[in-house]
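> Could you look at this predicted model? Sequence included:
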Amino acid sequence: MPLRDIFVTVVVFGLLPRILLRPDIGILLWCWLSYMNPHKLSWEFAHDFPFAMITAIAILCGVLAWKEPKKIPWSPVTIVLVLFIAWMFVTTLFAMNPDPAWRQWDKVWKIQLMTFVVIMVMTTKWRINAMMWIIALSLGFYGFKGGIFTVLTGGAYAVYGPEGTFIYGNNEIGLALIMTVPLLRYLQLITPYAWLRHGLGLTIVLCLISIVGTQSRGALVGLAAMVLFLIAKSRKKGLLIVVMAIAIPSIVAFMPDTWHDRMSTIKTYEQDASAMGRINAWSMAFNLAKDRLLGGGYECFNIRLSFLLYAPNPRDRHDAHSIYFEILGEHGFVGLFLFLLVGFLAWRLASSIIREAKRSETTKWLADLCSMLQVSLIGYAVAGAFLGLAYFDLYYNLIAIIVLSKRLLSEQLEISGDSQEEANNRLDRETRSFVRRPVKAPVT
């Protein structure tokens, strides 16, 4: 009997009526389906069933009927993100590879739509923290599993993600786990239970092992940058420094000679065919962007014409394997500028939140949250230079959480006269309503 298939189906369809009343619960389910992909771990009818699409439709219906205010806090981050989405639509109209480009656009606009739904719906502390738990544990599951796999096999085989997903490849799951470690650290900082902190600490260590076990050179570079910023941005640095000083060298020493040989090619990239193929693709993207203001559109790296016209070696067709050159080739210099500007503005916004939130005990959690989100963004920015996940929904959801954090901080400053006890009572009422009834619009 396909127990996994039945379990996922019962969970999703059992929650659908609740989602129509509480779309925030739908966002949590959607995150579980998008990041853990539990249906991809089954083998029969649930494996290819469109659970995420059904959940998204239920969320949108729930949002339309919801009594809470549905507002997007417009800021430089959200405005530039909308401009970036609009520009990607324009480049798709003139894509060099039209049919695959429109299929890719169909995926991208849905990701961006859900990003703005998250901004409209996940407007409270409880909702944001619940979303962080779901995302971190969903991806952390693969880090936990991959870490054990690496230890049991002596690092002889590369770690991969669930087949048929964004994070299937070893490079992709490596990037996802790099972004997940800071989220796990945030949960560790806010968790009052010692046993849970220890469990999260074990998960972090196994995620580090799993990242190394992907045998991805780009992930190794991103891991180094992420760990440095994790130490710099985290509270309680002393214990973290000790753990990382022991864990990282031990993991590297544990890996077999074949792993060390592969990682050593970072220094001698000019002798590595894969690295040279990437450089050839990057050169093609640069030349293409110089020639075409709109770039080549989605999937321009997958056609021979673009390499024949713009690559130094026309016969060496290769994927971008870089978020920056992927955007440059597909959307030109304007698209790359907008993409970088979104990340820069999100970083600036997070920094301003950290400065303000540190001043009060009631908002200190926002400082911890945005600090760890910045670490995750650094991991994405560095590892993404060598890995092609420019449209990874986790990146855009983290930006959405930064925007929401600014909104929550502003609201907290406006109601600073409320006592901590009153704030806790509001949180308790919302938590209980998860199992009882929809939450009414908050009174400000």
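Received the coordinates, thanks.
> use CA for all of it now, contacts and neighbours both
Fine.
> where do the helices sit along the stretch 301-444 of the chain?
Using DSSP state H, counting those that start in this stretch, the helices of the stretch 301-444 of the chain run over 304-310, 323-357, 364-383, 393-414, 420-433.
> contact partners of the first one?
Applying Cα atoms under 8 Å, 6 or more residues apart in numbering, the external contacts of helix 304-310 come out as 281, 283-285, 287-288, 296, 300-301, 313-317.
> Would you indicate which residues of that helix are buried?
By neighbour count with 16 or more other Cα atoms under 10 Å, helix 304-310 contains the buried residues 306, 307, 310.
> Need these in TSV (columns: distance to residue 135).
Formatted as TSV, these follow (distance: Cα to Cα, whole Å):
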residue	distance to residue 135
306	37
307	38
310	40
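> What is the nearest of the residues you listed to residue 63?
residue 306 (42.6 Å; Cα to Cα).
> Look up how far residue 334 lies from the closest one.
If you measure residue 306 against residue 334 using Cα to Cα, to the nearest Å, the figure is 19 Å.
> now do residue 70
Applying Cα to Cα, the value for residue 70 to residue 334 is 31 Å.
> same thing with residue 428?
To residue 334, residue 428 is 47 Å away according to Cα to Cα.
> go on, residue 221?
28 Å.
> and if you look at residue 134?
Distance from residue 134 to residue 334, counting by Cα to Cα: 35 Å.
> Which residue of those two possesses the greater neighbour count?
Between residue 134 and residue 334, counted using other Cα atoms under 10 Å, the more crowded position is residue 134 (21 against 18).
> can you tell me which residues contact that one?
So residue 134 contacts 28, 31, 32 (Cα under 8 Å, 6+ apart).
> Residue 240 too?
residue 231.
> element containing it?
Using DSSP states H and E, residue 240 maps to helix 237-254.
> Next one for the comparison:
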Amino acid sequence: MRDIALFILIFSILPFVFKKPFIGVLLFTWVSLMNPHRLTYGAAYDFPFAAVIVVVTLISLLVSNQKKNFPVTGLTITLLVFVTWMTLTTFYALEPTRAWAEWSRVMKTMILVAVILLTINTKQEIQALAWTIGLSLGFFGFKGGVFTILSGGSSHVFGPEGSYITDNNALALALVTALPLIWYVQLSVTQKILRYGFIGLTMLTVIAAVGSYSRGALLGGAAMFFFLWLKNRQKIRTGIILLLIVVVIYAVMPAQWFDRMHTIDNYQQDSSALGRINAWGFAINVASANLMGGGFDCFTNRLFVVYAPEPYNQHAAHSIYFQVVGEHGFVGISLFLLFMFLAWRTGTRVLKFCKDREDLKWASDLAAMCQVSIIGYAIGGAFLTLAYYDLYYDIVAVLILLEKLLLSKDSLTSNATAEPEATAITASNVDLTIRVPQQTP
């Protein structure tokens, strides 16, 4: 039944995508982040919905008469260089078959980021994209939060099978990263009942992340909480809500959860933590021996025997940073970090432009929450493997779109203010010309 419902829903929307590519962007974002097909059990499970949506959206974009303005900034140029470098490293990959398969997956994400930047131009479209991003992950926040409460926190929360967020740690990082945008949704609604509902969704999302038993997400979440409070104008109300969330976590989670979180302090006795350190050593050794790194998906048993400090203790990267180091070398990690830095700077420029502008409160709130998301991703991602997950790049795309929109407004404002000034000067000159003869006897 789920399969039929999903087929009907998506294929009934596709005709509208031909008319407006923006709808295709939202549809793809929903499918790529929420993975609704992975919640089915029949033909829909492996059906390439994302590929179909991409093709239809690209055709619609090509034939559409709408304005196509790709923002050329330091941030977008860095992303293009990073994508080019990842493609080059794939040609020299140490595990070619695995590398090209992952390259194909990553490039789909990057192509859709480009389509997002070309397609979205208005305030309403940017807000719709932010809502879609937040609520696509909010579904798992709601589902996982309720499950954690009902189970007393005794079972781990996992994501949908066959997706980037299947693993409990990956899901936890996704929830932590998306949570600020869920918070933005409640900031942008005016009806009290909806606002309270989205506050409740925020709380359930936090509980779901905690219920994943991910220690990396705990660290990322703590940093994200601090910046969420710092970036919020209503600090007292926000602080009370965050404190209430902490109280609920202490009330719900069992002793085994606290025991696992305490292992952060005793990593020397934790085999999982030692395995991660071995994987990080592997990544550094691969990058030191190969200018272009090992290529996508190089953390394999065969290569661990050659490059790892402990050859037979194979682990995933468990860090977005060491993942990029191992796969794309030191050049790759430099581009990755530069991209993150420039994304933060973009958010700062948007906030500066919106300062003391009540009409741009929506943009200020959204930029601030995107920055909080980057903090959650940057810190939580230090211990989790999600360097190319759509969510992060979609959030950065929102910041780029905000800058594109506001710079356009800034240009218009400057032109509007320049004309009256020129008129005033001309009038003054005329007035002066008239007065001079009157003063002459």
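Everything's here; your move. Keep in mind that this is a model prediction, so the values were computed, not measured.
> Just to confirm, what's the three-state secondary structure of residue 52 of the first structure?
Here residue 52 of the first structure is recorded as helix under DSSP: H, G, I helix; E, B strand; the rest coil.
> Aligned to it, what sits in the second structure?
Aligning on TM-score structural alignment places residue 52 of the first structure opposite residue 50 in the second structure.
> so what's that match closest to, chain neighbours aside?
Take residue 50 of the second structure and drop its neighbours on the chain: the residue closest to it by Cα to Cα, 6 or more residues apart in numbering is residue 28, 6.0 Å away.
> Please say which position in the first structure that neighbour maps to.
Using TM-score structural alignment, residue 28 of the second structure sits opposite residue 30 in the first structure.
> Next, the mean deviation of the host helix or strand of that match compared to the second structure.
Applying DSSP H and E as the criterion places residue 30 of the first structure in helix 23-31. Its aligned residues in the second structure lie a mean 0.7 Å from helix 23-31 of the first structure after superposition (mean Cα distance after the TM-score superposition for the first structure).
> distance between that helix and the chain's centre?
Distance of helix 23-31 of the first structure from the chain centroid (Cα atoms, centre = their mean, to the nearest Å) equals 16 Å.
> Pull out the buried residues from it.
Per 16+ other Cα under 10 Å, helix 23-31 of the first structure contains these buried residues: 23, 24, 25, 26, 27, 28, 29, 30, 31.
> what's the answer for stretch 263-279 of the second structure, then?
Within stretch 263-279 of the second structure, the residues scored as buried using 16+ other Cα under 10 Å are 273, 275, 276, 277, 278, 279.
> what do you get for stretch 243-257 of the second structure?
Using 16+ other Cα under 10 Å as the burial criterion, the residues of stretch 243-257 of the second structure that qualify are 245, 249, 252, 253, 257.
> The fourth one: what's its closest spatial neighbour, skipping adjacent residues?
To tie it back to what came earlier, the one meant is residue 253 of the second structure. Nearest non-adjacent residue to residue 253 of the second structure, counting by Cα to Cα, 6+ apart: residue 153, 4.9 Å away.
> what about that neighbour, which SS state?
Under three-state DSSP, residue 153 of the second structure comes out as coil.
> which residue in the first structure lines up with it?
By TM-score structural alignment, residue 153 of the second structure lines up with residue 155.
> For that match, grab the count of nearby residues.
Residue 155 of the first structure: 25 neighbours (other Cα under 10 Å).
> List the contacts of it.
By Cα under 8 Å, 6+ apart, the neighbours of residue 155 of the first structure are 213, 254, 255, 256, 259.
> Nearest to residue 107 of the first structure, out of the residues you listed: which one, please.
residue 213 (29.5 Å).
> Return the distance of the closest one relative to residue 82 of the first structure.
Distance from residue 213 of the first structure to residue 82 of the first structure, by Cα to Cα: 37 Å.
> neighbour-wise, which of the two wins?
Taking other Cα under 10 Å, residue 213 of the first structure and residue 82 do not tie; residue 213 has more neighbours (32 against 16).
> so what's the more buried one up against?
The contact partners of residue 213 of the first structure, by Cα under 8 Å, 6+ apart, come to 146, 147, 150, 155, 157, 158, 159, 255.
> one more time with 7 Å, if that's ok
150, 155, 158, 159 (Cα atoms under 7 Å, 6 or more residues apart in numbering).
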